[in-house]
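Colleague: I'll drop the sequence and a predicted model, then ask my questions.
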Amino acid sequence: MTGQLVFAFFVLSAMAFASPGFSQAQQTEPESPVETPQDHAAGAGVDAERPAIERLAPEERHDVEATATPAQVTPQAEAMKKALLALAAGGNEEERNEHAALLSFYETRRFAPLWLDMSGVPTPKATSAMAEIARADDYGLDPRDFTLPAGLDQRAQTAAARVGDQKPETVASDEIAISRAVLKYGRFARGGRIINPSEQLSSYLDRRPQLLKPDVILEGVAASGEPDAYLRGLHPQHAQFDRLRRKYLALRDRSQSAEAKRLLANMEQWRWMPADLGDLYVWNNIPEFMQRVVKNGEVVRKERIVTGQLDKQTPIFTRTLKKITFKPTWIVPESIKVREILPSLQRGGGMMREWQLELRDKNGQTVDWRRINWYRTDIRIFNVVQENGPKSVMGKVKFSFPSQHTVFMHDAYPPDKWMFNKARRTYSHGCMRVQNPIGLAEILLKEDKGLEAAQVREAARSGRNDNEFEIERRIPIHMTYFTALVDDDGKLHTFPDVYGHERRITLALEGKWSQISRGKDHLAPVELDMASAQRRNRYAEDDAADAPPRVWRSNASFRGGFLDSLFGRW
């Protein structure tokens, strides 16, 4: 009998929940009992032909009827479902995700409203959320970006509204409008005004908005007793974001000023930063040309850095530190091989001699570069390397945090320490040269390996070449582009927009996309025009008959040329 009770319960429950808008408050008399295929199973006997519910004891039948009574669809639920299904899916992935989340959220609620009662009167939850959205400018957002229903305040004060004067279609439309505004506010609070900076602004801006899933936002705001506080909590919680916001509020009456726009652009970048920066992290702020090591929110080290040239920028991204290598070997990047080493080889190979570079095949075997016709050979099939030594451009230590950008932090070639004394330190090919890098290694290896400073210095001084220390602890390396920071005393510090990213962000926030100059794609494959090289070689061969014997230029004539190409000169 218990099995029959359970079976009948599921049959009638399926009938009841098949109708959208199910509500315990809208129950009707049960419909006629339903026969199932199981009722006619072989060997069931005459009793099996009776409807399942009639085969239950009276008290069991009463329990099933009370639990599984089907519901009528209310006009409000019908209107909500129809309005949601009529919504356009959206023009981008984020809008389509929000559309799907809305359908799922209200389907789970049986299409019952969250923000309005059945008469269309806003609930306290709606009043709280809409008031916060109207104050969007307090957090650097534009209230005009969020469409809220008009006249809800007046409706709440109108007696006619409280007796159900609003049509279900109006209630549905207003309900959906509030939810869509909440979702859009949540997206913009997390940086969604510029959804893909690396594609929309510059390939060097490898950041993405820290979006929450739309269903998480809807469920979170629905569960919150203070929707306004919940919406405020969607903004970055970093101290710098709040300090910049307070500076912006002081300039609100001059919101179109250059200073206010700068603050907004920097606030937007904080929306792209990881919510958890790490309990220990290295922060390289490129426009400031400064590095900080932060532990438990306190700066424990601050030093100068050298960054990429204007056409060879240091990219903006976050990765985790993987290795610290003492006496590192330098593997020349593809771009330098093609654009600088190859022309030198075609002229005789002065750079290879001056900087003690080696040519190796993909198996690591040394190849004699003097025996190769560089007008007919693609240098990309080889590796060009520099073993660590007195002329090492890597210096004594390298900090690796692998990415598609192939940049890292390292020491500087001793004759180029002058770079750290310049105010504007854009001299590298994209990597960051660190002042006093052994001090940085001492801090990080103490935290990760428990090594004392003397042990670190000894490894750097007398250890073998390519002496690697694998880092086990999670230590993020943050490359940022903040042109405005507020110190602990509340003083605003600003820095030059050396790469133009601040301008790009400002134009995007103002909707002036057509005015943004993205620049080159630094991740595009390096091109090599062998046909042009071969043509140049033919011209050289034609002239060779009348030319005097080749005389190698002295190494001294190349001094500085390679470093000029690597680091630039002022």
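Modeller: The structure has been received and is ready for your questions. These numbers come from a predicted model, not from an experiment. Numbering: from 1, shown residues only.
Colleague: C-alpha from now on. contacts and neighbour counts both.
Modeller: OK.
Colleague: Give me the most central residue, the protein.
Modeller: R208 (2.4 Å; Cα atoms, centre = their mean).
Colleague: Which of the helices or strands spans that one?
Modeller: Counting by DSSP states H and E, there is no helix or strand that carries R208.
Colleague: Return the residues in contact with it.
Modeller: R208 makes contacts with 191, 195-197, 272, as judged by Cα atoms under 8 Å, 6 or more residues apart in numbering.
Colleague: of those, buried ones?
Modeller: 191, 195-197, 272 (16 or more other Cα atoms under 10 Å).
Colleague: Make TSV out of the residues you listed and add secondary structure and distance to V64.
Modeller: Shown next, in TSV, are the buried ones among the contacts of R208 (DSSP: H, G, I helix; E, B strand; the rest coil; distance: Cα to Cα, whole Å):
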residue	secondary structure	distance to V64
G191	coil	51
I195	coil	52
N196	coil	54
P197	helix	58
W272	coil	54
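Colleague: tell me which of those residues is nearest to T506?
Modeller: P197 (12.2 Å; Cα to Cα).
Colleague: For E470, see how far away that closest one is.
Modeller: Noted for P197: a distance of 32 Å to E470, by Cα to Cα, to the nearest Å.
Colleague: how much space between M419 and R155?
Modeller: Separation of M419 from R155 (Cα to Cα) stands at 67 Å.
Colleague: actually T108, not the one I typed
Modeller: 28 Å.
Colleague: ok, back up a step: which one of M419 and R155 has more residues nearby?
Modeller: Set M419 next to R155 and count neighbours by other Cα atoms under 10 Å: M419 wins out with 23 against 18.
Colleague: wait, that one sits on R304?
Modeller: No: using Cα atoms under 8 Å, M419 is not in contact with R304, being 9.8 Å away.
Colleague: where exactly do the helices run in the stretch 401-550 of the chain?
Modeller: Counting by DSSP state H, counting those that start in this stretch, the stretch 401-550 of the chain has helices at residues 437-449, 453-462, 501-509, 530-544.
Colleague: Out of these, which gets nearest to F382?
Modeller: Per Cα to Cα, nearest to F382 of the helices of the stretch 401-550 of the chain: helix 530-544, 15.5 Å.
Colleague: Could you list the residues in contact with that closest one?
Modeller: Applying Cα under 8 Å, 6+ apart, the external contacts of helix 530-544 come out as 375-378.
Colleague: Can you say which of those residues are buried?
Modeller: Buried, going by 16+ other Cα under 10 Å: Y375, out of the contacts of helix 530-544.
Colleague: Got another one to weigh against that:
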Amino acid sequence: MGILSAALSALMLTPAVAAARGAPPPTAPVQIPYQSANLPSSGEVAAFYSGYRSSPIWFSGNAAKPAATEFIQILQRSPLDGLANGAQYAAQVQAALAQATSTGTPQAIAFADHTLSEALVLYAQTMSRPTQGVTYGYEYMRPKPPSATKVLQIAAGSPSLESYLASVANPNTVYTGIRDAAWRQMQASGSAVPDPRVVVNLDRAREMPARGRFVMVNSANQTLYMYQDGIPVGSMRIVVGDNGQHLKNRPDTRTPLVTSMMFYVIHNPYWNSSDILTRLNIAPRYAAEGDKYLKSRGFRVMSDWTHNATEIPASEVDWKAVRAGKVSIRIRQDPGPENFMGQLKFPFANPQDIYLHDTDPADRNLFALAQRTRSNGCVRLENAEGLATWLLGHSPDKSITQAEYPEQLARGVPVFVTYITAQPVDGQLTFLKDVYGWDPAGGTRVASGE
């Protein structure tokens, strides 16, 4: 018999034949029954382990991997992340790990491994929840909590479990800056309960990416930031929606929370008046000044709100009914130096029709205000040309005269219209004035709005 044939025959020996020839039978892997810590994810995790035949995720032999200790520390601070029972889960994990270390039995190691995995699934799912109150321009941008199987497959297959934990716990620099400052203050004060304002702010900050470019519009301090790979590379003052304090006799126009994607810069945009502005501003002025008022502002009465709308004579409009709110009409302003949108518009999909835009010269004084909550919901930019240059990779072409001319970006850029009042400054966490009243009650630490 050849060497290869003999080797193949040896591999094909049955346990009975092997025993008759004096060879030990092959050893079957020992499957420890699933031992649950009864955390809320235990059912999902048990289903994963029922088909999992590899070595424990959190142990190398009888020794716990360093990631197990790191995860306990993550869980201890996880109430800040929104996992309310995180400290309790940390204690359960710590107890299971101590038992496994002291006894070294397969059962104790299995129990600790399962407990760590149950807690990991809960934490990973918490860190992937959609932000409350946010409108998503595209459904694919809405975060989707992963299944237990996905979380544990990644953890088990990761070359570095520590690196995987770090990626889950630190979604972006805005988030980690707020969370780490808050955790230091909790440790220094001995507090076990996080400031609810921090939890809400972290929920708003969680979705921003760690890599690539994105725009963050922070209505809380009325500032826009341009981010590249987690680092702010530019900023500018903005004017955001009013909360009813300045624009009297109008409904609440606070700029909403929006997560979307920007694909175009619009040159020479039209401006379309809202119903409330037409009723309260334009209709009374037309009654007093007639067609002269409309022409001096570049206003036209349009037949409808479609792209194919045509101009209709203002004399055909029942302006008294418009003032009374009984008739709705479309007023469109031509592009030009007096256009309320300025020269540039930055659209992104959202049902509220919120967008960023340039500002006409008459309203540039608004950027000098300390609190810039003076718009009807959209966002006025202090330096629209600078944002366009950053997005496009070149200065906007001022020779373009076509109205509503769209210039496509080389790649879509995420935009996050958010409300971040928590501000880490020199390692300490302070809070901006809550101009919209969206934060829960908390302490009294207040930072400046600039």
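Modeller: Structure's in. What do you need? Everything quoted here is computed from the prediction, not taken from an experiment.
Colleague: Mind telling me the TM-score for this superposition?
Modeller: TM-score of the superposed chains, computed with TM-score structural alignment, normalised by the length of structure 2, equals 0.70; 400 aligned residues with a Cα RMSD of 4.6 Å.
Colleague: before we move on, back to that, quick one: the buried ones among the contacts of R208 of structure 1 as JSON lines, columns for distance to A441 of structure 1 too.
Modeller: Output for these, formatted as JSON lines (distance: Cα to Cα, whole Å):
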{"residue": "G191", "distance to A441 of structure 1": "34"}
{"residue": "I195", "distance to A441 of structure 1": "36"}
{"residue": "N196", "distance to A441 of structure 1": "34"}
{"residue": "P197", "distance to A441 of structure 1": "32"}
{"residue": "W272", "distance to A441 of structure 1": "28"}
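Colleague: aligned partner of L244 of structure 1 in structure 2?
Modeller: Using TM-score structural alignment, the partner of L244 of structure 1 in structure 2 is I178.
Colleague: quick one, what contacts that match?
Modeller: Contacts of I178 of structure 2 (Cα under 8 Å, 6+ apart): 198, 202, 422-424, 429.
Colleague: Any figure for the gap between L4 of structure 2 and L11 of structure 2?
Modeller: 11 Å.
Colleague: With A20 of structure 2 instead?
Modeller: For A20 of structure 2 relative to L11 of structure 2 (Cα to Cα), the value is 15 Å.
Colleague: How about V379 of structure 2?
Modeller: On the measure of Cα to Cα, V379 of structure 2 and L11 of structure 2 end up 72 Å apart.
Colleague: more neighbours, the two?
Modeller: Applying other Cα under 10 Å to V379 of structure 2 and L11 shows that V379 carries more neighbours, namely 29 against 9.
Colleague: Tell me the counterpart of the more buried one in structure 1.
Modeller: Per TM-score structural alignment, V379 of structure 2 is aligned with M432.
Colleague: got the buried residues for the strand or helix carrying L97 of structure 2?
Modeller: According to DSSP H and E, L97 of structure 2 maps onto helix 86-103. For helix 86-103 of structure 2, burial by neighbour count (16+ other Cα under 10 Å) applies to 86-87, 89-90, 92-94, 96-101.
Colleague: Show me what counts as buried in the helix or strand following that helix.
Modeller: Using DSSP H and E, the next helix or strand after helix 86-103 of structure 2 towards the C-terminus is helix 106-126. Judged by neighbour count (16+ other Cα under 10 Å), helix 106-126 of structure 2 contains these buried residues: 108-126.
Colleague: Could you do stretch 370-377 of structure 2 as well?
Modeller: 371-377.
Colleague: Check stretch 432-448 of structure 1 too.
Modeller: Neighbour count says stretch 432-448 of structure 1 has 432-435, 437-438, 440-445 buried, by 16+ other Cα under 10 Å.
Colleague: Stretch 205-212 of structure 2 now?
Modeller: 205-210.
Colleague: Redo those as TSV? Include distance to G43 of structure 2.
Modeller: What follows is the buried residues of stretch 205-212 of structure 2, written out as TSV (distance: Cα to Cα, whole Å):
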residue	distance to G43 of structure 2
A205	30
R206	27
E207	28
M208	31
P209	31
A210	32
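Colleague: Can you tell me which of the residues you listed is closest to L161 of structure 2?
Modeller: After measuring the buried residues of stretch 205-212 of structure 2 against L161 of structure 2 - Cα to Cα - the closest member comes out as A210, at 18.8 Å.
Colleague: can you pull out the helices in the stretch 201-350 of structure 2?
Modeller: Under DSSP H, counting those that start in this stretch, the stretch 201-350 of structure 2 gives helices at 275-277, 283-289, 291-297, 319-323.
Colleague: Dump those to CSV, plus distance to Y264 of structure 2.
Modeller: CSV is the format used below for the helices of the stretch 201-350 of structure 2 (distance: least, Cα to Cα, whole Å):
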stretch, distance to Y264 of structure 2
helix 275-277, 26
helix 283-289, 33
helix 291-297, 27
helix 319-323, 34
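Colleague: what do we get in structure 2 for P274 of structure 1?
Modeller: In structure 2, P274 of structure 1 lands on P209 (TM-score structural alignment).
Colleague: so what's that match up against?
Modeller: 171-172, 230.
Colleague: Between its first and last residues, how far does stretch 414-432 of structure 2 reach?
Modeller: Distance between the boundary residues of stretch 414-432 of structure 2 (Cα to Cα) amounts to 25 Å.
Colleague: Repeat that for stretch 249-258 of structure 1.
Modeller: Note: stretch 249-258 of structure 1 ends 14 Å apart using Cα to Cα.
Colleague: Which residues does that stretch contact?
Modeller: 138, 248, 260-261.
Colleague: please redo it, this time with the cut-off set to 7 Å
Modeller: 138, 260 (Cα atoms under 7 Å, 6 or more residues apart in numbering).
Colleague: Kindly report the same for stretch 97-117 of structure 2.
Modeller: 32, 35-37, 56-58, 62-63, 93, 96.
Colleague: which one of these sits closest to P159 of structure 2?
Modeller: Once Cα to Cα is applied, the member of the contacts of stretch 97-117 of structure 2 that ends up nearest P159 of structure 2 is I57, at 11.5 Å.
Colleague: so which strand or helix has the closest residue to that closest one other than its chain neighbours?
Modeller: Nearest residue to I57 of structure 2, sequence neighbours excluded (Cα to Cα, 6 or more residues apart in numbering): A156, at 5.3 Å. Using DSSP H and E, A156 of structure 2 falls within helix 148-157.
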